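Engineer: output the structure for:
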Amino acid sequence: MPKDKTLAFKPLSVLDLPVPRSQTALMQLLQLLVGRERYRYWCGGTVRKDKLAVFAEKMSKRYPLTRNARQRSYDRKRGLACVQLLVRPAVGDNVQWWLVSTSGKGGLADPVSPDAQVARHADSKAGHVVVDDYVLMYATKPLVPYKCKDGDSGVVGEPQSPERGAAHEKPSQTSTWTWKLRGDAVTALQAAVEEECARLAFGTEGASAWGLRGLLAAQRHRPLFSGVRNQVLELHRFARKQWARRRDSWLHLHPGMAERYGDAAGQLPSLKVTLTQQLPLMVRMKVYDAPPASLRSLCTSTQDE
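Structural biologist: This next block holds a predicted model:
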């Protein structure tokens, strides 16, 4: 679990459970819970804000939602399930929620659980956790290549060839839990790129962003978990290939651009520039504000409206 003091306290009521400060913080927490903490069983949905209190109390009677980190560790040792309720910051009248559970008695994997029939396993193809355009998956990601020599397996402790040649870089990869864009979202983005290219809409970035450049800039502002980051880079690669076929036509329509910018006119940034300067690595963030918003505050905001 993330090192956040908020997670150590024991709520007096389920309505005191904290709410993540943003969608990205929520996704990061789900990634940690499902991945490292093995909360692999889950169910979710939406509920109106004015019904959130009743819903939360109902779930609290079914599952031990107000246990703190130390108590959940004790429960695991006894073979009991740990269950947590996560709620997304409210948008409009509805609140989106996820119930995540470890294996064990009293959790979503327990056949006698009230929600066992609707629970899904995050590892299964049809059971991945989804948040809007994103899906949480156990996926392979590339690592920074390491240097080795011909005949060197690169494995520590493994016998190496006595006739090793010139040094070269060997690609490396690992598997981890990460967020990725859903397949249909990627397909839709590729179609949008093709449309902007066909319209010769090179566009601009910034406050008045539009066209191809505006579309690509918007993707760089997504939560750049490793899976999403790699997909956004591949979308830029796809866009460069598609735009290369249209650039001459665009230059013909805008001759002044070639005179003003020379070879740089109508050129998208190189993939190296995109990777090193436009796609920052994801960093661990605070999950909750200080003090954190709570389920109770969401219910209160409904009453005040």
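Engineer: for the rest of this, base every contact and every neighbour count on C-alpha atoms.
Structural biologist: Will do.
Engineer: number of nearby residues for the spatially closest residue to residue 185 that is not a sequence neighbour?
Structural biologist: Distance criterion C-alpha to C-alpha, 6 or more residues apart in numbering; nearest residue to residue 185, sequence neighbours excluded, is residue 133 at 6.2 Å. Residue 133: 13 surrounding residues under other C-alpha atoms under 10 Å.
Engineer: sequence B follows; please return its structure for comparison with A:
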Amino acid sequence: MQALQSAVARGYVWHVSGVIAAEKFLALEDKFAERYDIGLSRWQRCRQRRQGAAGVRFFAYPEQGTTRFLWWLLFTEGESTAFQQEHGRRKASDRKGRLFWGAEFELVQLPTQNGKVSWSWRMTRERVQEWQDEIQAAIRTTRDDDAIKAVMARLVRLPGFKGVRQQVFELHRFAKDDWGRIRRKAKSWEPPARPGYVRFRSDETVPAAQVVQRLLVGQTPFGTEPVGSERELPEEGAMPAVNENSQTELPIPRGRDASRVLLIREAEQIRTFMTERWSYESIRLWLLDRYGAAFDIPLPAFRERVRRALQAKAVPVLKGTAEAIQAVRVVDQAKEKESEPVKEHRLSWEERRTGRFPGSGTNVVHRKKPNRDELY
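Structural biologist: Below you'll find the predicted structure:
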């Protein structure tokens, strides 16, 4: 949300957005990479904007509780094919063209103390009404105060953008007034504090193929544990193998995702080429000569696929067989460690004072208070 807010504040006011299933997301990303070259670096986008061309950025985030992605294609004023091909574009500064995060938040311009305006997220009108209904229902549960406390605890954990904080303050006032009107004989009740401020962070990205893989096998979209390999992906991603390569003696896959698997297979060689200052076009021609039509793709899409392939480790492939190779997405697989069961030991005061810690095979458990970033 903070990355989208920063992009719109820097001039990326035109946008197209939507929701897409996880199994179709990578194809959508490749289409945008081919059309609009979304894989450019920050400095390349800056150079293009100075030359009069429009800057284009692509954002996506998994929708909570589903296997779908929320996605946004943002672009600035200037010469761009996006204005010709994206007919459903809207401008974030227009009232009817606001940028939404699902059905819960919207990006708006709010006045500041110095008379100017700034971009910030706030809840939609429908979402605020839902919060008011929850508060009223909780206050009318007169047997105990656990219901209203639970609602207020969830309210405080909302992201602390300026617009959201103002709405939370108004909901606190609404709850206090309704409490005094319904629970007159009960003791006075004060709502908790407002959400904490959002701290600015640099953009943190995760390879899209890794997130898609985790969603398709039923895991959380982000995590450090290895992806379960015992479950198979949908048949749509399966790639039947064809003839073997005479140099590598490995089956050559075919289909929509063939180039992805081959790029993972040749990741080390591609890194060597990049160290030797090979251009992307030279690397693509080398792969085209080695594997054929799988790499007969536009250069921008090839560059984006190479970038994603180099960010993850290769998945083992079958040797000397022509069996079907499942389209296992690029994942970071943790190395399996065979060790004895890990023991937990809480340090005594004497051990903490003298600095003597237990030996190997023991994890030291510290009880600490979580910081604010861990709560959101």
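Engineer: need the TM-score from the superposition.
Structural biologist: TM-score for the superposed chains, counting by TM-score structural alignment, normalised by the length of structure 1: 0.65, backed by 216 aligned residues with a C-alpha RMSD of 2.1 Å.
Engineer: circling back to that earlier point, OK, contacts around the residue nearest to residue 185 of structure 1?
Structural biologist: For residue 133 of structure 1, the contact set (C-alpha atoms under 8 Å, 6 or more residues apart in numbering) comprises 181, 182, 185.
Engineer: same thing but at 10 Å, please
Structural biologist: Shown in contact with residue 133 of structure 1 (C-alpha atoms under 10 Å, 6 or more residues apart in numbering): 179, 180, 181, 182, 183, 184, 185, 186.
Engineer: check contacts around residue 299 of structure 1.
Structural biologist: 15, 48, 49, 50, 51, 52, 53, 54.
Engineer: just the buried residues from these, in PyMOL please.
Structural biologist: In PyMOL, this line selects whichever of the contacts of residue 299 of structure 1 come out buried by 16 or more other C-alpha atoms under 10 Å:
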select buried, resi 15+48+49+50+52+53
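Engineer: got TSV for the contacts of residue 299 of structure 1, with distance to residue 144 of structure 1 and secondary structure too?
Structural biologist: Listed next are the contacts of residue 299 of structure 1 as TSV, based on distance: C-alpha to C-alpha, whole Å; DSSP: H, G, I helix; E, B strand; the rest coil:
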residue	distance to residue 144 of structure 1	secondary structure
15	44	helix
48	45	strand
49	45	helix
50	49	helix
51	48	helix
52	45	helix
53	47	helix
54	49	helix
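Engineer: out of the contacts of residue 299 of structure 1, who's nearest residue 64 of structure 1?
Structural biologist: Distance to residue 64 of structure 1, by C-alpha to C-alpha, is smallest for residue 15 among the contacts of residue 299 of structure 1, at 13.2 Å.
Engineer: what's that closest one aligned with over in structure 2?
Structural biologist: Under the alignment (TM-score structural alignment), residue 15 of structure 1 maps onto nothing in structure 2.
Engineer: part of a strand, is residue 100 of structure 2?
Structural biologist: Yes. Checked against DSSP: H, G, I helix; E, B strand; the rest coil, residue 100 of structure 2 lies within a strand.
Engineer: which residues of structure 1 does stretch 166-173 of structure 2 align to?
Structural biologist: Using TM-score structural alignment, stretch 166-173 of structure 2 corresponds to residues 230-237 of structure 1.
Engineer: element containing the alignment partner in structure 1 of residue 73 of structure 2?
Structural biologist: With TM-score structural alignment defining the correspondence, residue 73 of structure 2 maps onto residue 99 in structure 1. For residue 99 of structure 1, the host element (DSSP states H and E) is strand 94-101.
Engineer: for that strand, name the packing helices and strands.
Structural biologist: Using 3 or more C-alpha pairs under 10 Å, 6 or more residues apart in numbering; DSSP states H and E as the contact test, the elements touching strand 94-101 of structure 1 are helix 23-34, strand 41-48, helix 52-62, strand 83-87, strand 120-121, strand 130-131.
Engineer: tell me the most buried of those?
Structural biologist: Highest mean neighbour count of those: strand 83-87, a mean of 23 (counted as mean count of other C-alpha atoms under 10 Å).
Engineer: now find how far off-centre that one is within its chain.
Structural biologist: Per C-alpha atoms, centre = their mean, to the nearest Å, the displacement of strand 83-87 of structure 1 from the mean C-alpha position of its chain is 17 Å.
Engineer: with structure 2 superposed, average distance for it?
Structural biologist: Mean deviation of strand 83-87 of structure 1 from its aligned counterpart in structure 2 after superposition (mean C-alpha distance after the TM-score superposition for structure 1): 0.8 Å.
Engineer: tell me the contacts of residue 100 of structure 1?
Structural biologist: Neighbour list for residue 100 of structure 1: 30, 33-34, 38-44, 82-86, 107-108, 119-122, 129 [criterion: C-alpha under 10 Å, 6+ apart].
Engineer: let me have the helices and strands packed on strand 94-101 of structure 1 in CSV, extended by distance to residue 296 of structure 1.
Structural biologist: Shown next, in CSV, are those (distance: least, C-alpha to C-alpha, whole Å):
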stretch, distance to residue 296 of structure 1
helix 23-34, 18
strand 41-48, 14
helix 52-62, 7
strand 83-87, 12
strand 120-121, 28
strand 130-131, 23
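Engineer: which of those sits closest to residue 213 of structure 1?
Structural biologist: Nearest of those (C-alpha to C-alpha): helix 23-34, 23.9 Å.
Engineer: for that closest one, packing partners?
Structural biologist: strand 83-87, strand 94-101, strand 130-131, strand 134-149, strand 167-181.
Engineer: buried residues, the fourth one. List them.
Structural biologist: This means strand 134-149 of structure 1. So, applying 16+ other C-alpha under 10 Å, buried residues of strand 134-149 of structure 1: 134, 135, 136, 137, 138, 148, 149.
Engineer: looking at these, which is nearest residue 219 of structure 1?
Structural biologist: Using C-alpha to C-alpha, residue 134 is the member of the buried residues of strand 134-149 of structure 1 that sits closest to residue 219 of structure 1, with 12.7 Å.
Engineer: tell me the contacts of the residue positioned nearest the centre of structure 1?
Structural biologist: Central residue of structure 1 (C-alpha atoms, centre = their mean): residue 179, 3.5 Å from the mean position. Shown in contact with residue 179 of structure 1 (C-alpha under 10 Å, 6+ apart): 27-28, 30-31, 129-131, 133-139, 223-229.
Engineer: then residue 282 of structure 1?
Structural biologist: 223, 224, 225, 226, 229.
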